[in-house]
Structure formats: structure tokens, C-alpha cells
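please find the sequence and the predicted model below.
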Amino acid sequence: MLAIKSVAEQVFTALAYHKRPMLAYHVFFSLLALLALSPLAGWALAGLIELSGYSMLGNEDLVRFLATPLGVAWMIAAASVFAFLLFFQAAGMLLIAARNQDDVFHTASNALWQVLKRFRQLMKLAAMQVVCHLLLAAPSVIALVWLFQWLLGGYDIYYVINAYPTELFYFLPMAAMLCIALLLGNGLLYASWSLALPAMLLDGYSPRLALTRSWQLIKGARFQVARIILFAALFTLLLPILFTVAFDALGSALMAWLPGPLILQVTLMGLLIVIYVLLAVVLAFFAVGVNSLLLLKLYLRCCGHQPTPLTELEPRTTARLAWAFEAALAVIAISQLVWIAHSFDERDTVSNIAHRGASWDAPENSLAAIAVAIEQGADYIELDVQQTADGTLVLLHDRDLLRVAGDRRAIWDIEYDELAQLDAGSWFSVEFADQRVPTLEQAIELIRGRANLYLEIKTAPQMPNLVADTVAELQRLNFVEQTVVAALSPRVLNQALALEPDLRASLLVHTAIGTMAGHPYDMLGLRDGIVTPSQVRAARRSDYALHVWTVNNRRDMHRFIDMGVDGIITDVPALLTEVMQERNELNRSERLLLRMRHWVW
């Protein structure tokens, strides 16, 4: 009934025939989304977060927030907005390729107007599908969480990631089956409702009836439809990925091979960036166009209609739209180039923050790792503090000693005298067999006068006095001015600052939603995957220093320095020292070329 080859031929024929107005609509939609839809959606979602009482959500607060009715509403709203934007773009493409009641094709501007008139219907359709998909996924997600807690909940997550306990190999196949069930169920539901959009647009169904109509049309052919849609999705997803990989390889090869003066290299780099942006926009259009036309052709087939003949001339002039599209592409490309140039920061120095010491060269949080990090030029030594059963402050990341000493006991269940006898270095290398879990006092005395301390307080209910005792120890050792206290929880930092207002504080953020403003901290420590130039600028406006973690390769170090971050947390402080020395030896033009090269390649 539904042959992939036959449908693909019709889709690509229609795309070739309608490419001009569809390209123009793609530009219209992109500009509308950039200037109006995305900002409005962002403001609305930010308003929901503001109602929650948080201005920025990290890991702990994010989980707590999403577990509330307001958090569930935010999640549904965010997913609905994303689905709505996809429907909005696909709807215009679909209308352009289908004749209206007067048996003529829609122009790009007319299609945009028709879609705008159906704004509420599209939003309702998106919200209905999102809610149903979330409800269908909920049992599998709950079962996945329960399975993890049952098999691996007794381990520290860092131990699971690095040591691969036996229970992990029981968990993975069962988790895979749950994920397959989740994907299969939601995939079939998506396929069953895939024709709701054309049903609503072309035959005037309400969102609810359009979903019912789609279900009826695909009944008996769900696996065939799912196969075609999955094939198209994989094709359109892989195409830009392959393009990016190929273009990166080409750019790297050209920049490595090209001799001659610096101005020639800078010119070529700028030209490559413009070409990259232009091709990326075209590929984005191609992906959306293929998927939109696929929905149209499937709908016509399932309804029993013959495909619309494409031999007659389109009743519109496309030349001006084509020129407008090409001009818009040029403006976008130039804007991207200007944006990249303005994203660079003139400063070339950052704080070198050694993550748990030089943890690639010595056991993490050990005195050896601290000593090596200082020798490698670290400005700050980032360490993790916890508390033993008898109240001694010690340096340890995990909640138990399984990974570093082979002891399953939690740190709060062992007294320091016994802890001091355990080998905490052989797990890394036999040459560090003499290393023990050090106390905070030992670390401070080693650091004093040679570097500063970046101290993450790893709280747990079993250590109720940890924050107060840590602050008291910093005060006793007269090391407050040389210390930055850090935590994933704002409550921990607020408690520390209440006890010692002169402390500097850094909020560590793995995942963030919301704005940066409103926190009484000196610094934000963001995971490398969520740091963007706009966040750097927002941190400047809010008077925060911005640190990024954990960055361990040369290219990313260059990129974050170019963004203008204030500090880089790394496991290899020697590499960051080397990178900064290299940059200090370059002139302004060479530095510009380096920035452009590391930004793109």
C-alpha cells in the first residue's frame, strides 16, 4: 500500500516544484520565530518559573520544581511550545503544496497568514499530543526510576559511572527493554496521529476530531506509516550531521594546508563561515520541507485521493520572492558572522581551577593531586569536603569509600582514625599507595601561600553540621579570604554566607532553567554543555563571575576563553597553563584567526 520509493518520488518532485515559495515561507517563519514567537514563549515560560519562587534552577531545585503541579505545567507548556513551532513551520509548507478551495496554490505570504489564523488550533493540537505522549511515557519512566533505585540506588552515582558494578549489567538490559517499550509506544502513537495536521488544515477538522480522523485513516497500516516516517526522520536528521562532519573536516584540512599571509587565512575563514551558514539554512529548509510534504502525500493516499497533478504553471510570480529569499540568506549569514565576532572577548586570561587537584595525574582530592596542581600553575584548587562519623572534615567526592578505598561504608559511618589507615591511592596507580583521605586542615596548610581554595560542600542529611563546621574551620585556620565555597544547592551557600559574610560563593549548575539574576553569590559555575555567549553576557549584566566545568581539551579551552568566561575548572591544569601561555605570545591578528578557527573548527 505505502511503498517508500513511490512516496519518496512524489515528495521530492513536489519539493522541486514548490521550492521557491517554500523557501520564502521558511525565511518568513524563521524571522517570525526569531523576532516574535521565541521571545514570547520565553517570557511565558520565565513567568511560570517566577511564580515558583526560583530565579534559576539547578539539579536539586529542578527536580523539586518539576515534581510540583506548577513544574508539571511548565514541562507541558515547554514541550507544547516546541511542538507548536514544529507544527507552525510544517503547516505553511503543507499549505503551499496543496491547492486551496479555488484550486490554486497558496503563496508563501498567504500560507503564513492562513497559519497565523489557526494559531489557537495549532497550539491546542500541540498541547493535546504532548499531554498524551507524556501520559503514555509516564509508566515506563516511573518503572525506569524504580529499577535504578532498586539495583543501583545503594551506590554513589559516580562509582556507577566509573567502576561498572555487577548490578549495572542487570540494570542495562531491563532499562533497554523499558526504553524500547517507551519508544515503540510513543512512536506508534505519533504515527497514528501524524496525519492530524493535514486533516485539520485541509479538511477543517477541529484538533480533537483531526486526531480521531488520523487514527482512523492509519488504522491497519500503523507499522507501514511508522516505517516511512522513521525513515524520513533518520534521513533528515543524519543529513545535517553528515554535512557538519564533512564541512568540519574540509575546513580543518584547508586551514592546516593553507600557507601565505594571515590576511588570506582570515579571509578564507570568513568565507567558509558564510558558506557554512548558507548551506546550513538550506539544509534546515530541506529537512522541514521533506517532512511536511511527506505528511501531505501520506494524507492524500490514505484518504484515497489521487496525487495533485503538478504540470500546470503556478498562478503566482516567484522571482521577487526568490530574490528576497536570497537577500535574506545573505543578511542572515552576515549577521551570523557579526555575531561571532562580537561573541569574542578581548581578555585572554582566566582563573585556572584544578578539579579535585590535578586529578588526571594523581588520585583526586589527595595531597599528591593538590601538590601537582600547584606545580602546574593552578590558581585555585577545587576540592570536595565531607564529614566523618566523629565530625572530622575530610576531602572526598563520593558518599562512600567504595571507589577510592574499596570500602562500601558511607563516609559518615566511619571515624577518622580508621579512615586514615585506608589506602586511598592504589585505585589510581600503585605509585600512590601511600595516599590517604586527607583532612581539610592538611589541604589548607599545603595550599596556603601557593594557591587559593575552591571548596565544594557535599551535604547530606547524615551530616547536619557539615556547613557550620566547614565555615568554623575556615575561620579557625584564617583561610576565609583565600576560599570560594561552592555547592549545587543555593540553601547550602545561603547558610555558609549567613555564618561568614566575607566568604565568596559559587553556585554550581548542571542544568538550568530561568534567569541568573537574584542570587547573592559572586560566581556561577556552569557545566560546559550549557555555557553560551549569551549566558556570559547575562552573567556580566548580573555582576557574576562565570566559571565553566569540566573542560579537559585544548579546543574547548580556547573556545571558552574566547567567550569571555572568568574561570575554567579542569582536571588538567597543566594544559590550561600551556594554552594561556600560547595565547600570550600571539599578536592581535593572530589571536583573531585563532579565535575564528577554534570557534568553527
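Sure thing, it's come through.

rest of the way, CA atoms for contacts and neighbours
Noted.

tally of neighbours for residue 560?
Residue 560 has 26 neighbours, counted by other CA atoms under 10 Å.

can you say which helix or strand has it in it?
helix 554-563 (DSSP states H and E).

so what touches that helix?
343-350, 532-533, 536, 548, 551, 568, 575-576, 579, 595, 598-599 (CA atoms under 8 Å, 6 or more residues apart in numbering).

now do the helices in the stretch 451-600 of the chain.
Assigned by DSSP state H, counting those that start in this stretch, the helices in the stretch 451-600 of the chain fall at 466-476, 490-499, 533-541, 554-563, 573-584, 588-600.

run the angle between the shortest one and helix 554-563 for me.
So that's helix 533-541. Helix 533-541 and helix 554-563 are oriented at 50 degrees to each other (axes from the mean of the first three to the mean of the last three CA atoms, to 10 degrees).

could you do the longest one as well?
Relative orientation of helix 588-600 with respect to helix 554-563: 120 degrees, computed using the same axes, to 10 degrees.

buried residues of the helix holding residue 560, list them for me.
For helix 554-563, the buried set under the neighbour-count rule, 16 or more other CA atoms under 10 Å, comprises 557-563.

can you redo these as CSV with distance to residue 216?
Shown next, in CSV, are the buried residues of helix 554-563 (distance: CA to CA, whole Å):
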residue, distance to residue 216
557, 55
558, 55
559, 52
560, 52
561, 56
562, 55
563, 52
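
among those residues, which one sits closest to residue 371?
residue 557 (22.6 Å; CA to CA).

how near is residue 533 to residue 33?
In this view, residue 533 and residue 33 are 20 Å apart by CA to CA, to the nearest Å.

do the same with residue 340
Residue 340 sits 21 Å away from residue 33, taking CA to CA as the criterion.

and residue 414, by the same measure?
Taking CA to CA as the measure, residue 414 falls 57 Å from residue 33.

name the helix or strand for residue 360, please.
Judged by DSSP H and E, residue 360 forms part of no helix or strand.

I should have written residue 445 there, sorry.
Using DSSP H and E, residue 445 maps to helix 440-447.

tell me the angle that helix makes with helix 466-476.
Going by the same axes, to 10 degrees, helix 440-447 makes 40 degrees with helix 466-476.

flag every buried residue along helix 440-447.
Judged by neighbour count using 16+ other CA under 10 Å, the buried positions of helix 440-447 are 440-441, 443-444, 447.

put this next to the first one:
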Amino acid sequence: MKNPTSPQLRNLIRLFRQNWSCLAVTDVAFKVLAFVALVPIVAALFRGFVAISGRKVLADQDILAFVLSPTGGIAIVVVGAIWIAILALEQSALAAVVFFRTDSQRLTTRQALLFAAGHAWPVLQLTGRMVIWTILAAVPFLVVAGIVYWSLLTKYDINFYLTKKPPQFLAALALGAVIGAAFLAVFLRILSGWIYTLPLLLFEHVSPSEALSLSGKLAAGRRKTIVAWIIGWGAANFGISLVAAAIVGGIGTLLIIGAGSVLALVLIATGGILLLGAVVNFASTLLSTTTFAVMLVGLYQTLDRKDHKTAKVTYKEESSAGRFLLKLTRRRIVFGSLLALLVAGGIGAGLLQSVQFEEDTLITAHRGASAAAPENTLASIQGAIDEGADYAEIDVQETRDGVVVVVHDSDLKKLGGPGTKIWDATAEELRKVDIGSWFAPQFSEQRVPTLAEVLSLAKGNIRVNIELKFYGHNDRLEERVAKIVEEHGMQDDIIVMSLEQSMVAKMKSLRPQWTVGLLTAVAKGDLTRLDADFFAVNLNMADRSFIQTAHDRDKQVFAWTVNDPLMMSTMIGRGVDNLITDKPALARSVLEQREEMSSVERLLVDLGGNWSEAVDPDEEPVTQ
């Protein structure tokens, strides 16, 4: 028995082969226009919604608060609809190229773009409806997920569940997987019902609401086939991207080996690798967007409906850009190769300029030397001193009786203690808990230290980075920390940071001369414009652009939590001011090794770090 999808697949391949040049040129032209005109509009609109909420920049907890607010909800619908509309307009232009193709004529790129522009308003209306329906479909699953989380994962601090993985955590994971799979099934069903919506809107002049309704009716009885096509399209493009990345990596390895230790050759080779990678990545994106348009039109045309009127368009000759793609002469190939060589050399030279030759990165021991001793204990602080760290980072909270203690989580459950919240216990009650045996028997005498005890140990031995924890139960934490620091004469040997912007602002107002920073893992907007002396960011945020922007504004960048030696070297090469790590001795060793490296060796190490995994997959998850 013949596979019914085989003729359809051959038809889609035929459509793609007939239209690939015009599709490619049209997609490139649309992406350029979108980058120049449409994307800035979306960004400005989002910033407007953020400004209405009273914030300039959203970081970490602010993002969740914004999303749950009425303004944030409206922003999600409006900005989401416009953003998806941009993608839909791109598909509209590409679909027009395929749909209006005849044996002798085809649309020009200009005609396809004008066709899409003429349908901008109905497309925006359509995507707005899609966003709203998607949100409504997701709400029940989010509610159930919230109930699961609240029922199973809120009794103790979340870090206990992430680290110890008790049965409740595994049950929550299993239920989460079921909820996620159920939502995916529902979403694929919804998506399959929308597959004909855009062609109906574009080619049959129906309204957005009619297009959604009619598409659902036409998809009835075909949903499994449609879902199979969508999954097949995604899998094929993903596979092609993986193969392309592997080929680029192989070529890069050969080029680097061939370049040897000659700096000029290494620069050209590395620049060429990055250029080739960018071209391949862009080509993969082009392939996925153009093949989706072909699939969209191909599936629509198989309906073979006779009772509808389609849109009309005036044909012209193929665009000159399309003809250029089909006529790659020897002269053009030579010219393109020379241009690529110059660009590769320029990229390589830029890389060389970005490599740090005078490196003064400092090392911070995360919760003390927490890879060698239990976190936030006097033993881990002593370990940080012994391992040569410049700073020991600690977390502070207030107890019920107003004592500032050094604890990261909201309770001691992860450390083998009770689930009592820190703010509900007295300092004396916390002192009775063994917080070291969970790590190793020799640390059984370790107890929850006070900030005063840590500063006494640190004075004259190591500087301290004090993180102000925020669980919504602070009383006078900022004032108490300032008083304790000054009582120990450590004003010049401490810095302060917090996830909560209000705590950063309050500490800065209390002690304007102190160095106070914002800690964050995610942000929306230009983080460097916030009033903070430094930014302690997740290493995924610490790219060259962010670091350079912060430095241009006289603000430092700390990267956390970096435990992999190659990534440590990469962060140092990018110019971070401070590495926050569980392994300060390893970080010190990396710094010493980089001092002995040549410029070529540093360049290759930094390039390798950009391609590596940021965190060792065998390590426990780290939360700041």
C-alpha cells in the first residue's frame, strides 16, 4: 500500500525547488525591514508598558510581578500579538510567492512584500485572537501546575527540593511532565486547527474570525496528518541545523589545527569560523521559515476547494536579486571569497582586541568555599581564606529576635535541620542545629553563624560580599547590617548586594559611600541604567556587549556561579570584574595559568569557552 503522504511530499519539494530563490530574497528583505522598522516598534511598546508600571527595567522578581499585574497582562497580549503578527506577515509574503506562482510567471520580492503589507491589519487582528485563545487554553494547565507546586513544594525552601530531591519533588516533576504533555497535546490540536487560517485570510478575503472558524472545520478529520506534518517539519529542520553545526565545528577544528601558532592565521581562521557559523545559522533560519511557508500553502492547496474566490495579483518578471542568485559567475565567486576573507580577518582582529591582556579579575567564594565545606559556615569562610579568594560571599537574614544570621534558604531543611522559617526562630534555636554533617562528618560542629562572627573571622584576612536576602519578612535588615559592619570597622572591606531593587536603594540611601550592587539572573531592558555600583549576573547574561556597556557607565560586572575552568577563563577573557565560584582555588589556578599564556592561546581558550557548556552537567543545580 502506498504512503498517501509521498505524493504530497514530492509536491512540496517541487514547490520549494520552483520558488527557492525568490523565497530566499523575499525572506531576507523582510527580515531587514523588520529589523529596521518593526522590531524597534515592538521594543518601544514594551518599554512603554514597563514605564507605565513605574519601572525602568525589570529584573528577576519584578518580571513575575509585572506579568501578574493588569498592565503586564495587557502587555503580553498586545506585544505578543504584534510580535507574532510580524512572523505571520513574514509567512504572508512567502506564502504569496508560492501561491501565485504559475509555469511562466512569479511574484517579485517587492510585490510579495506589498501583498503582506496590505494585509497587515487583518493579520494583526488574527494573531491577537490567537494569543488570547492560547492564553485561555493555558490557564487551566497553569492553575493545575500552581496547585501541584503549592501542595508539594512550598512546605520548605525550594533549594531543599532541588538539592535533596525528596519523593514530593519527584512526584511534582512527574505531575509536571504529565501537565506539560497534556498542554502540548492540546496546543498541537489547536495549532492543527489553525493551519489553514492564514491562507484563508490572505487568499479568500475572509475576516479573521471567519478564517479561524473555517480553518477548524476544514481541519476536521485531517488533524493527525497536519500534526504529523508540523512535527516532521520541526524535526527535519532541527536535524539539518545539528548536521550543519557539526560540519562547521569540524571545519573549525581543521582550520585551527592548520593555523598552528601563527597569530595572523589564527585570527583569520577564528574569524572565518565565526563568519561561517553566522552564515550557516542564518541559512538554517531561512530554510525553516521558507519551508514552513511552502508547507502551509501546500497543505492548503490539497483541499482542492472549488467554491471560493481567491485573491488576484499582477505578475512581473523575476527580481534582479533572484536572477543574481541563479547566476553565480566565476568573477562573483572570487569577489565574494575575497570579501569573506576580509570580513573574517576583521572579525578575528576584533576578537584579538576583546582579549584581556592585563587581567585584574577578582575571585569571590560563593557562600564561602562551598565546594570544600558546608555553605555559609565559619568553615567555608576559613576555606575561602585558605584558597586565596579575594571575597567571601555570604547571605544574611534576620531571626525572630532581630539577630542577623548567615543563611541562604528560608529554612534549614536542605542542611539537615528543621523546616522552621528563619524569621520564626530565634538565633539561639538556630544555634542548636548541626548544619555541617550533611556535607561531611568532620563538619558536625558547624552551626549557623551570625554576621558578627563572620566579620570577626574575615577581618584582616578576606573581604566580604554581603547579600541581603529577601523573603518578605525583613524588619530592619539594612540598618542592622550597616551597624554590625561599622562596629567591626569593616566599611572598606565589604560590599553589599541584593536581588530586591528596593533593598539596594535603601542600603545606598543609608550608606551612599558604600559599594552596593544588584543581583539578577534575568532582566528586561537596559540593566546598566539602574542605580547600582555593580551587577552580579548569571553567567549567561555576562556577554561582551553587556560587560562593555556596564564598564562604559563605570559599573562593574560580577558573574555567577562559575565552576567550570574553561568558562572561568572565558569570563576572565570577556573582562568580568569578579568571578563568583564555589571553587576559589580552581579560579585562582585559572588566573595564574592565563598569566603564562600567549595572546594566541588566550584567544583560542576564550573561543573554545564560547562553544562550551556553561556549567558542568554533573554538578548540582546552583541558585544564587
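That came through fine. If you're wondering where the values come from, they're calculated on a predicted model, not measured in any experiment.

the lengthiest helix in structure 1 to helix 588-600, inter-axis angle?
Longest helix in structure 1, counting residues (DSSP state H): helix 262-302. Orientation of helix 262-302 of structure 1 against helix 588-600 (the same axes, to 10 degrees) gives an angle of 20 degrees.

quick one: helix 262-302 of structure 1 to chain centroid distance?
Chain-centre distance of helix 262-302 of structure 1: 22 Å, with CA atoms, centre = their mean, to the nearest Å.

looking at structure 1, which strand is longest?
strand 380-387 (DSSP state E).

mind giving me the packing neighbours of that one?
strand 351-355, helix 367-375, strand 393-395, strand 452-457 (3 or more CA pairs under 8 Å, 6 or more residues apart in numbering; DSSP states H and E).

kindly recompute the last result at 6 Å.
strand 351-355, strand 393-395, strand 452-457 (3 or more CA pairs under 6 Å, 6 or more residues apart in numbering; DSSP states H and E).

against which helices or strands is the shortest one packed?
Contacting strand 393-395 of structure 1 under the criterion 3+ CA pairs under 6 Å, 6+ apart are the following elements: strand 380-387.

what stretch of structure 2 does the strand it packs on fall on?
Under TM-score structural alignment, strand 380-387 of structure 1 corresponds to residues 391-398 of structure 2.

swap in stretch 353-371 of structure 1?
Going by TM-score structural alignment, stretch 353-371 of structure 1 lines up with residues 364-382 of structure 2.

who touches the matching stretch?
Contacts with stretch 364-382 of structure 2, where a contact means CA atoms under 6 Å, 6 or more residues apart in numbering, come from 383-384, 389-394, 436, 439, 579-584.

which two among the residues you listed are spaced furthest apart?
436 and 579 (25.4 Å).

ok so, going back, now the longest strand of structure 1 on structure 2. Mean distance?
Compared with structure 2 after fitting, strand 380-387 of structure 1 deviates on average by 1.2 Å (mean CA distance after the TM-score superposition for structure 1).

how close does the residue most central in space within structure 2 sit to residue 607 of structure 2?
Taking CA atoms, centre = their mean, the centroid of structure 2 lies closest to residue 540, which sits 7.2 Å from it. Distance of residue 540 of structure 2 to residue 607 of structure 2, computed by CA to CA: 15 Å.

likewise for residue 168 of structure 2?
As judged by CA to CA, residue 168 of structure 2 and residue 607 of structure 2 stand 42 Å apart.

who has more neighbours out of the two?
residue 607 (18 against 15).

next up, the contacts around that one.
Residue 607 of structure 2 neighbours (CA under 6 Å, 6+ apart): none.

now with 10 Å, please.
By CA atoms under 10 Å, 6 or more residues apart in numbering, residue 607 of structure 2 lies in contact with 270, 274, 351, 355, 566, 570, 573, 601.

kindly report the same for residue 157 of structure 2.
Counting by CA under 10 Å, 6+ apart, residue 157 of structure 2 touches 408-414, 419-421.

now, which of the residues you listed lie within strands?
Per DSSP E, the subset of the contacts of residue 157 of structure 2 in strands is empty.

turn the buried ones among those residues into a named PyMOL selection, would you?
For the buried members of these, the matching PyMOL selection, counting by 16+ other CA under 10 Å, is:
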select buried, resi 408+409+410+411+412+413+414+420+421
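
spatially, which residue comes closest to the counterpart of residue 408 of structure 1 in structure 2, not counting chain neighbours?
Applying TM-score structural alignment, one finds that residue 408 of structure 1 aligns to residue 419 in structure 2. Nearest residue to residue 419 of structure 2, sequence neighbours excluded (CA to CA, 6 or more residues apart in numbering): residue 413, at 5.1 Å.

ok, the one you found - contacts?
155-161, 164, 419-421, 435.

stretch 329-348 of structure 1: how far from the chain's middle?
With CA atoms, centre = their mean, you get 21 Å for stretch 329-348 of structure 1.

same question for stretch 112-119 of structure 1.
Worked out by CA atoms, centre = their mean, stretch 112-119 of structure 1 lies 31 Å from the chain centre.

next: stretch 141-152 of structure 2.
Mean C-alpha position of stretch 141-152 of structure 2 versus that of the full chain (CA atoms, centre = their mean) differs by 24 Å.

what about it, how far off from structure 1?
Superposing on structure 1 and averaging over aligned pairs (mean CA distance after the TM-score superposition for structure 1), stretch 141-152 of structure 2 comes out at 1.1 Å.

got it, and stretch 174-185 of structure 2?
Mean deviation for stretch 174-185 of structure 2: 1.9 Å (mean CA distance after the TM-score superposition for structure 1).

quick check: buried residues in that stretch?
Using 16+ other CA under 10 Å as the burial criterion, the residues of stretch 174-185 of structure 2 that qualify are 175-176, 179, 183.

how about stretch 314-327 of structure 1?
Buried, per 16+ other CA under 10 Å, within stretch 314-327 of structure 1: 318, 321-322, 325-326.

stretch 238-246 of structure 2 too?
For stretch 238-246 of structure 2, burial by neighbour count (16+ other CA under 10 Å) applies to 241, 244-245.

just send the residues you listed back as TSV, with secondary structure too.
Formatted as TSV, the buried residues of stretch 238-246 of structure 2 follow (DSSP: H, G, I helix; E, B strand; the rest coil):
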residue	secondary structure
241	helix
244	helix
245	helix
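
and of the residues you listed, the nearest to residue 6 of structure 2?
For the buried residues of stretch 238-246 of structure 2, the nearest to residue 6 of structure 2 is residue 241 (23.7 Å; CA to CA).

test my guess that the closest one contacts residue 286.
No - with contact defined as CA atoms under 10 Å, residue 241 of structure 2 does not reach residue 286; the gap is 11.4 Å.

tell me, what's touching those two both at once?
Between them, residue 241 of structure 2 and residue 286 share these contacting residues under CA under 10 Å, 6+ apart: residue 280.
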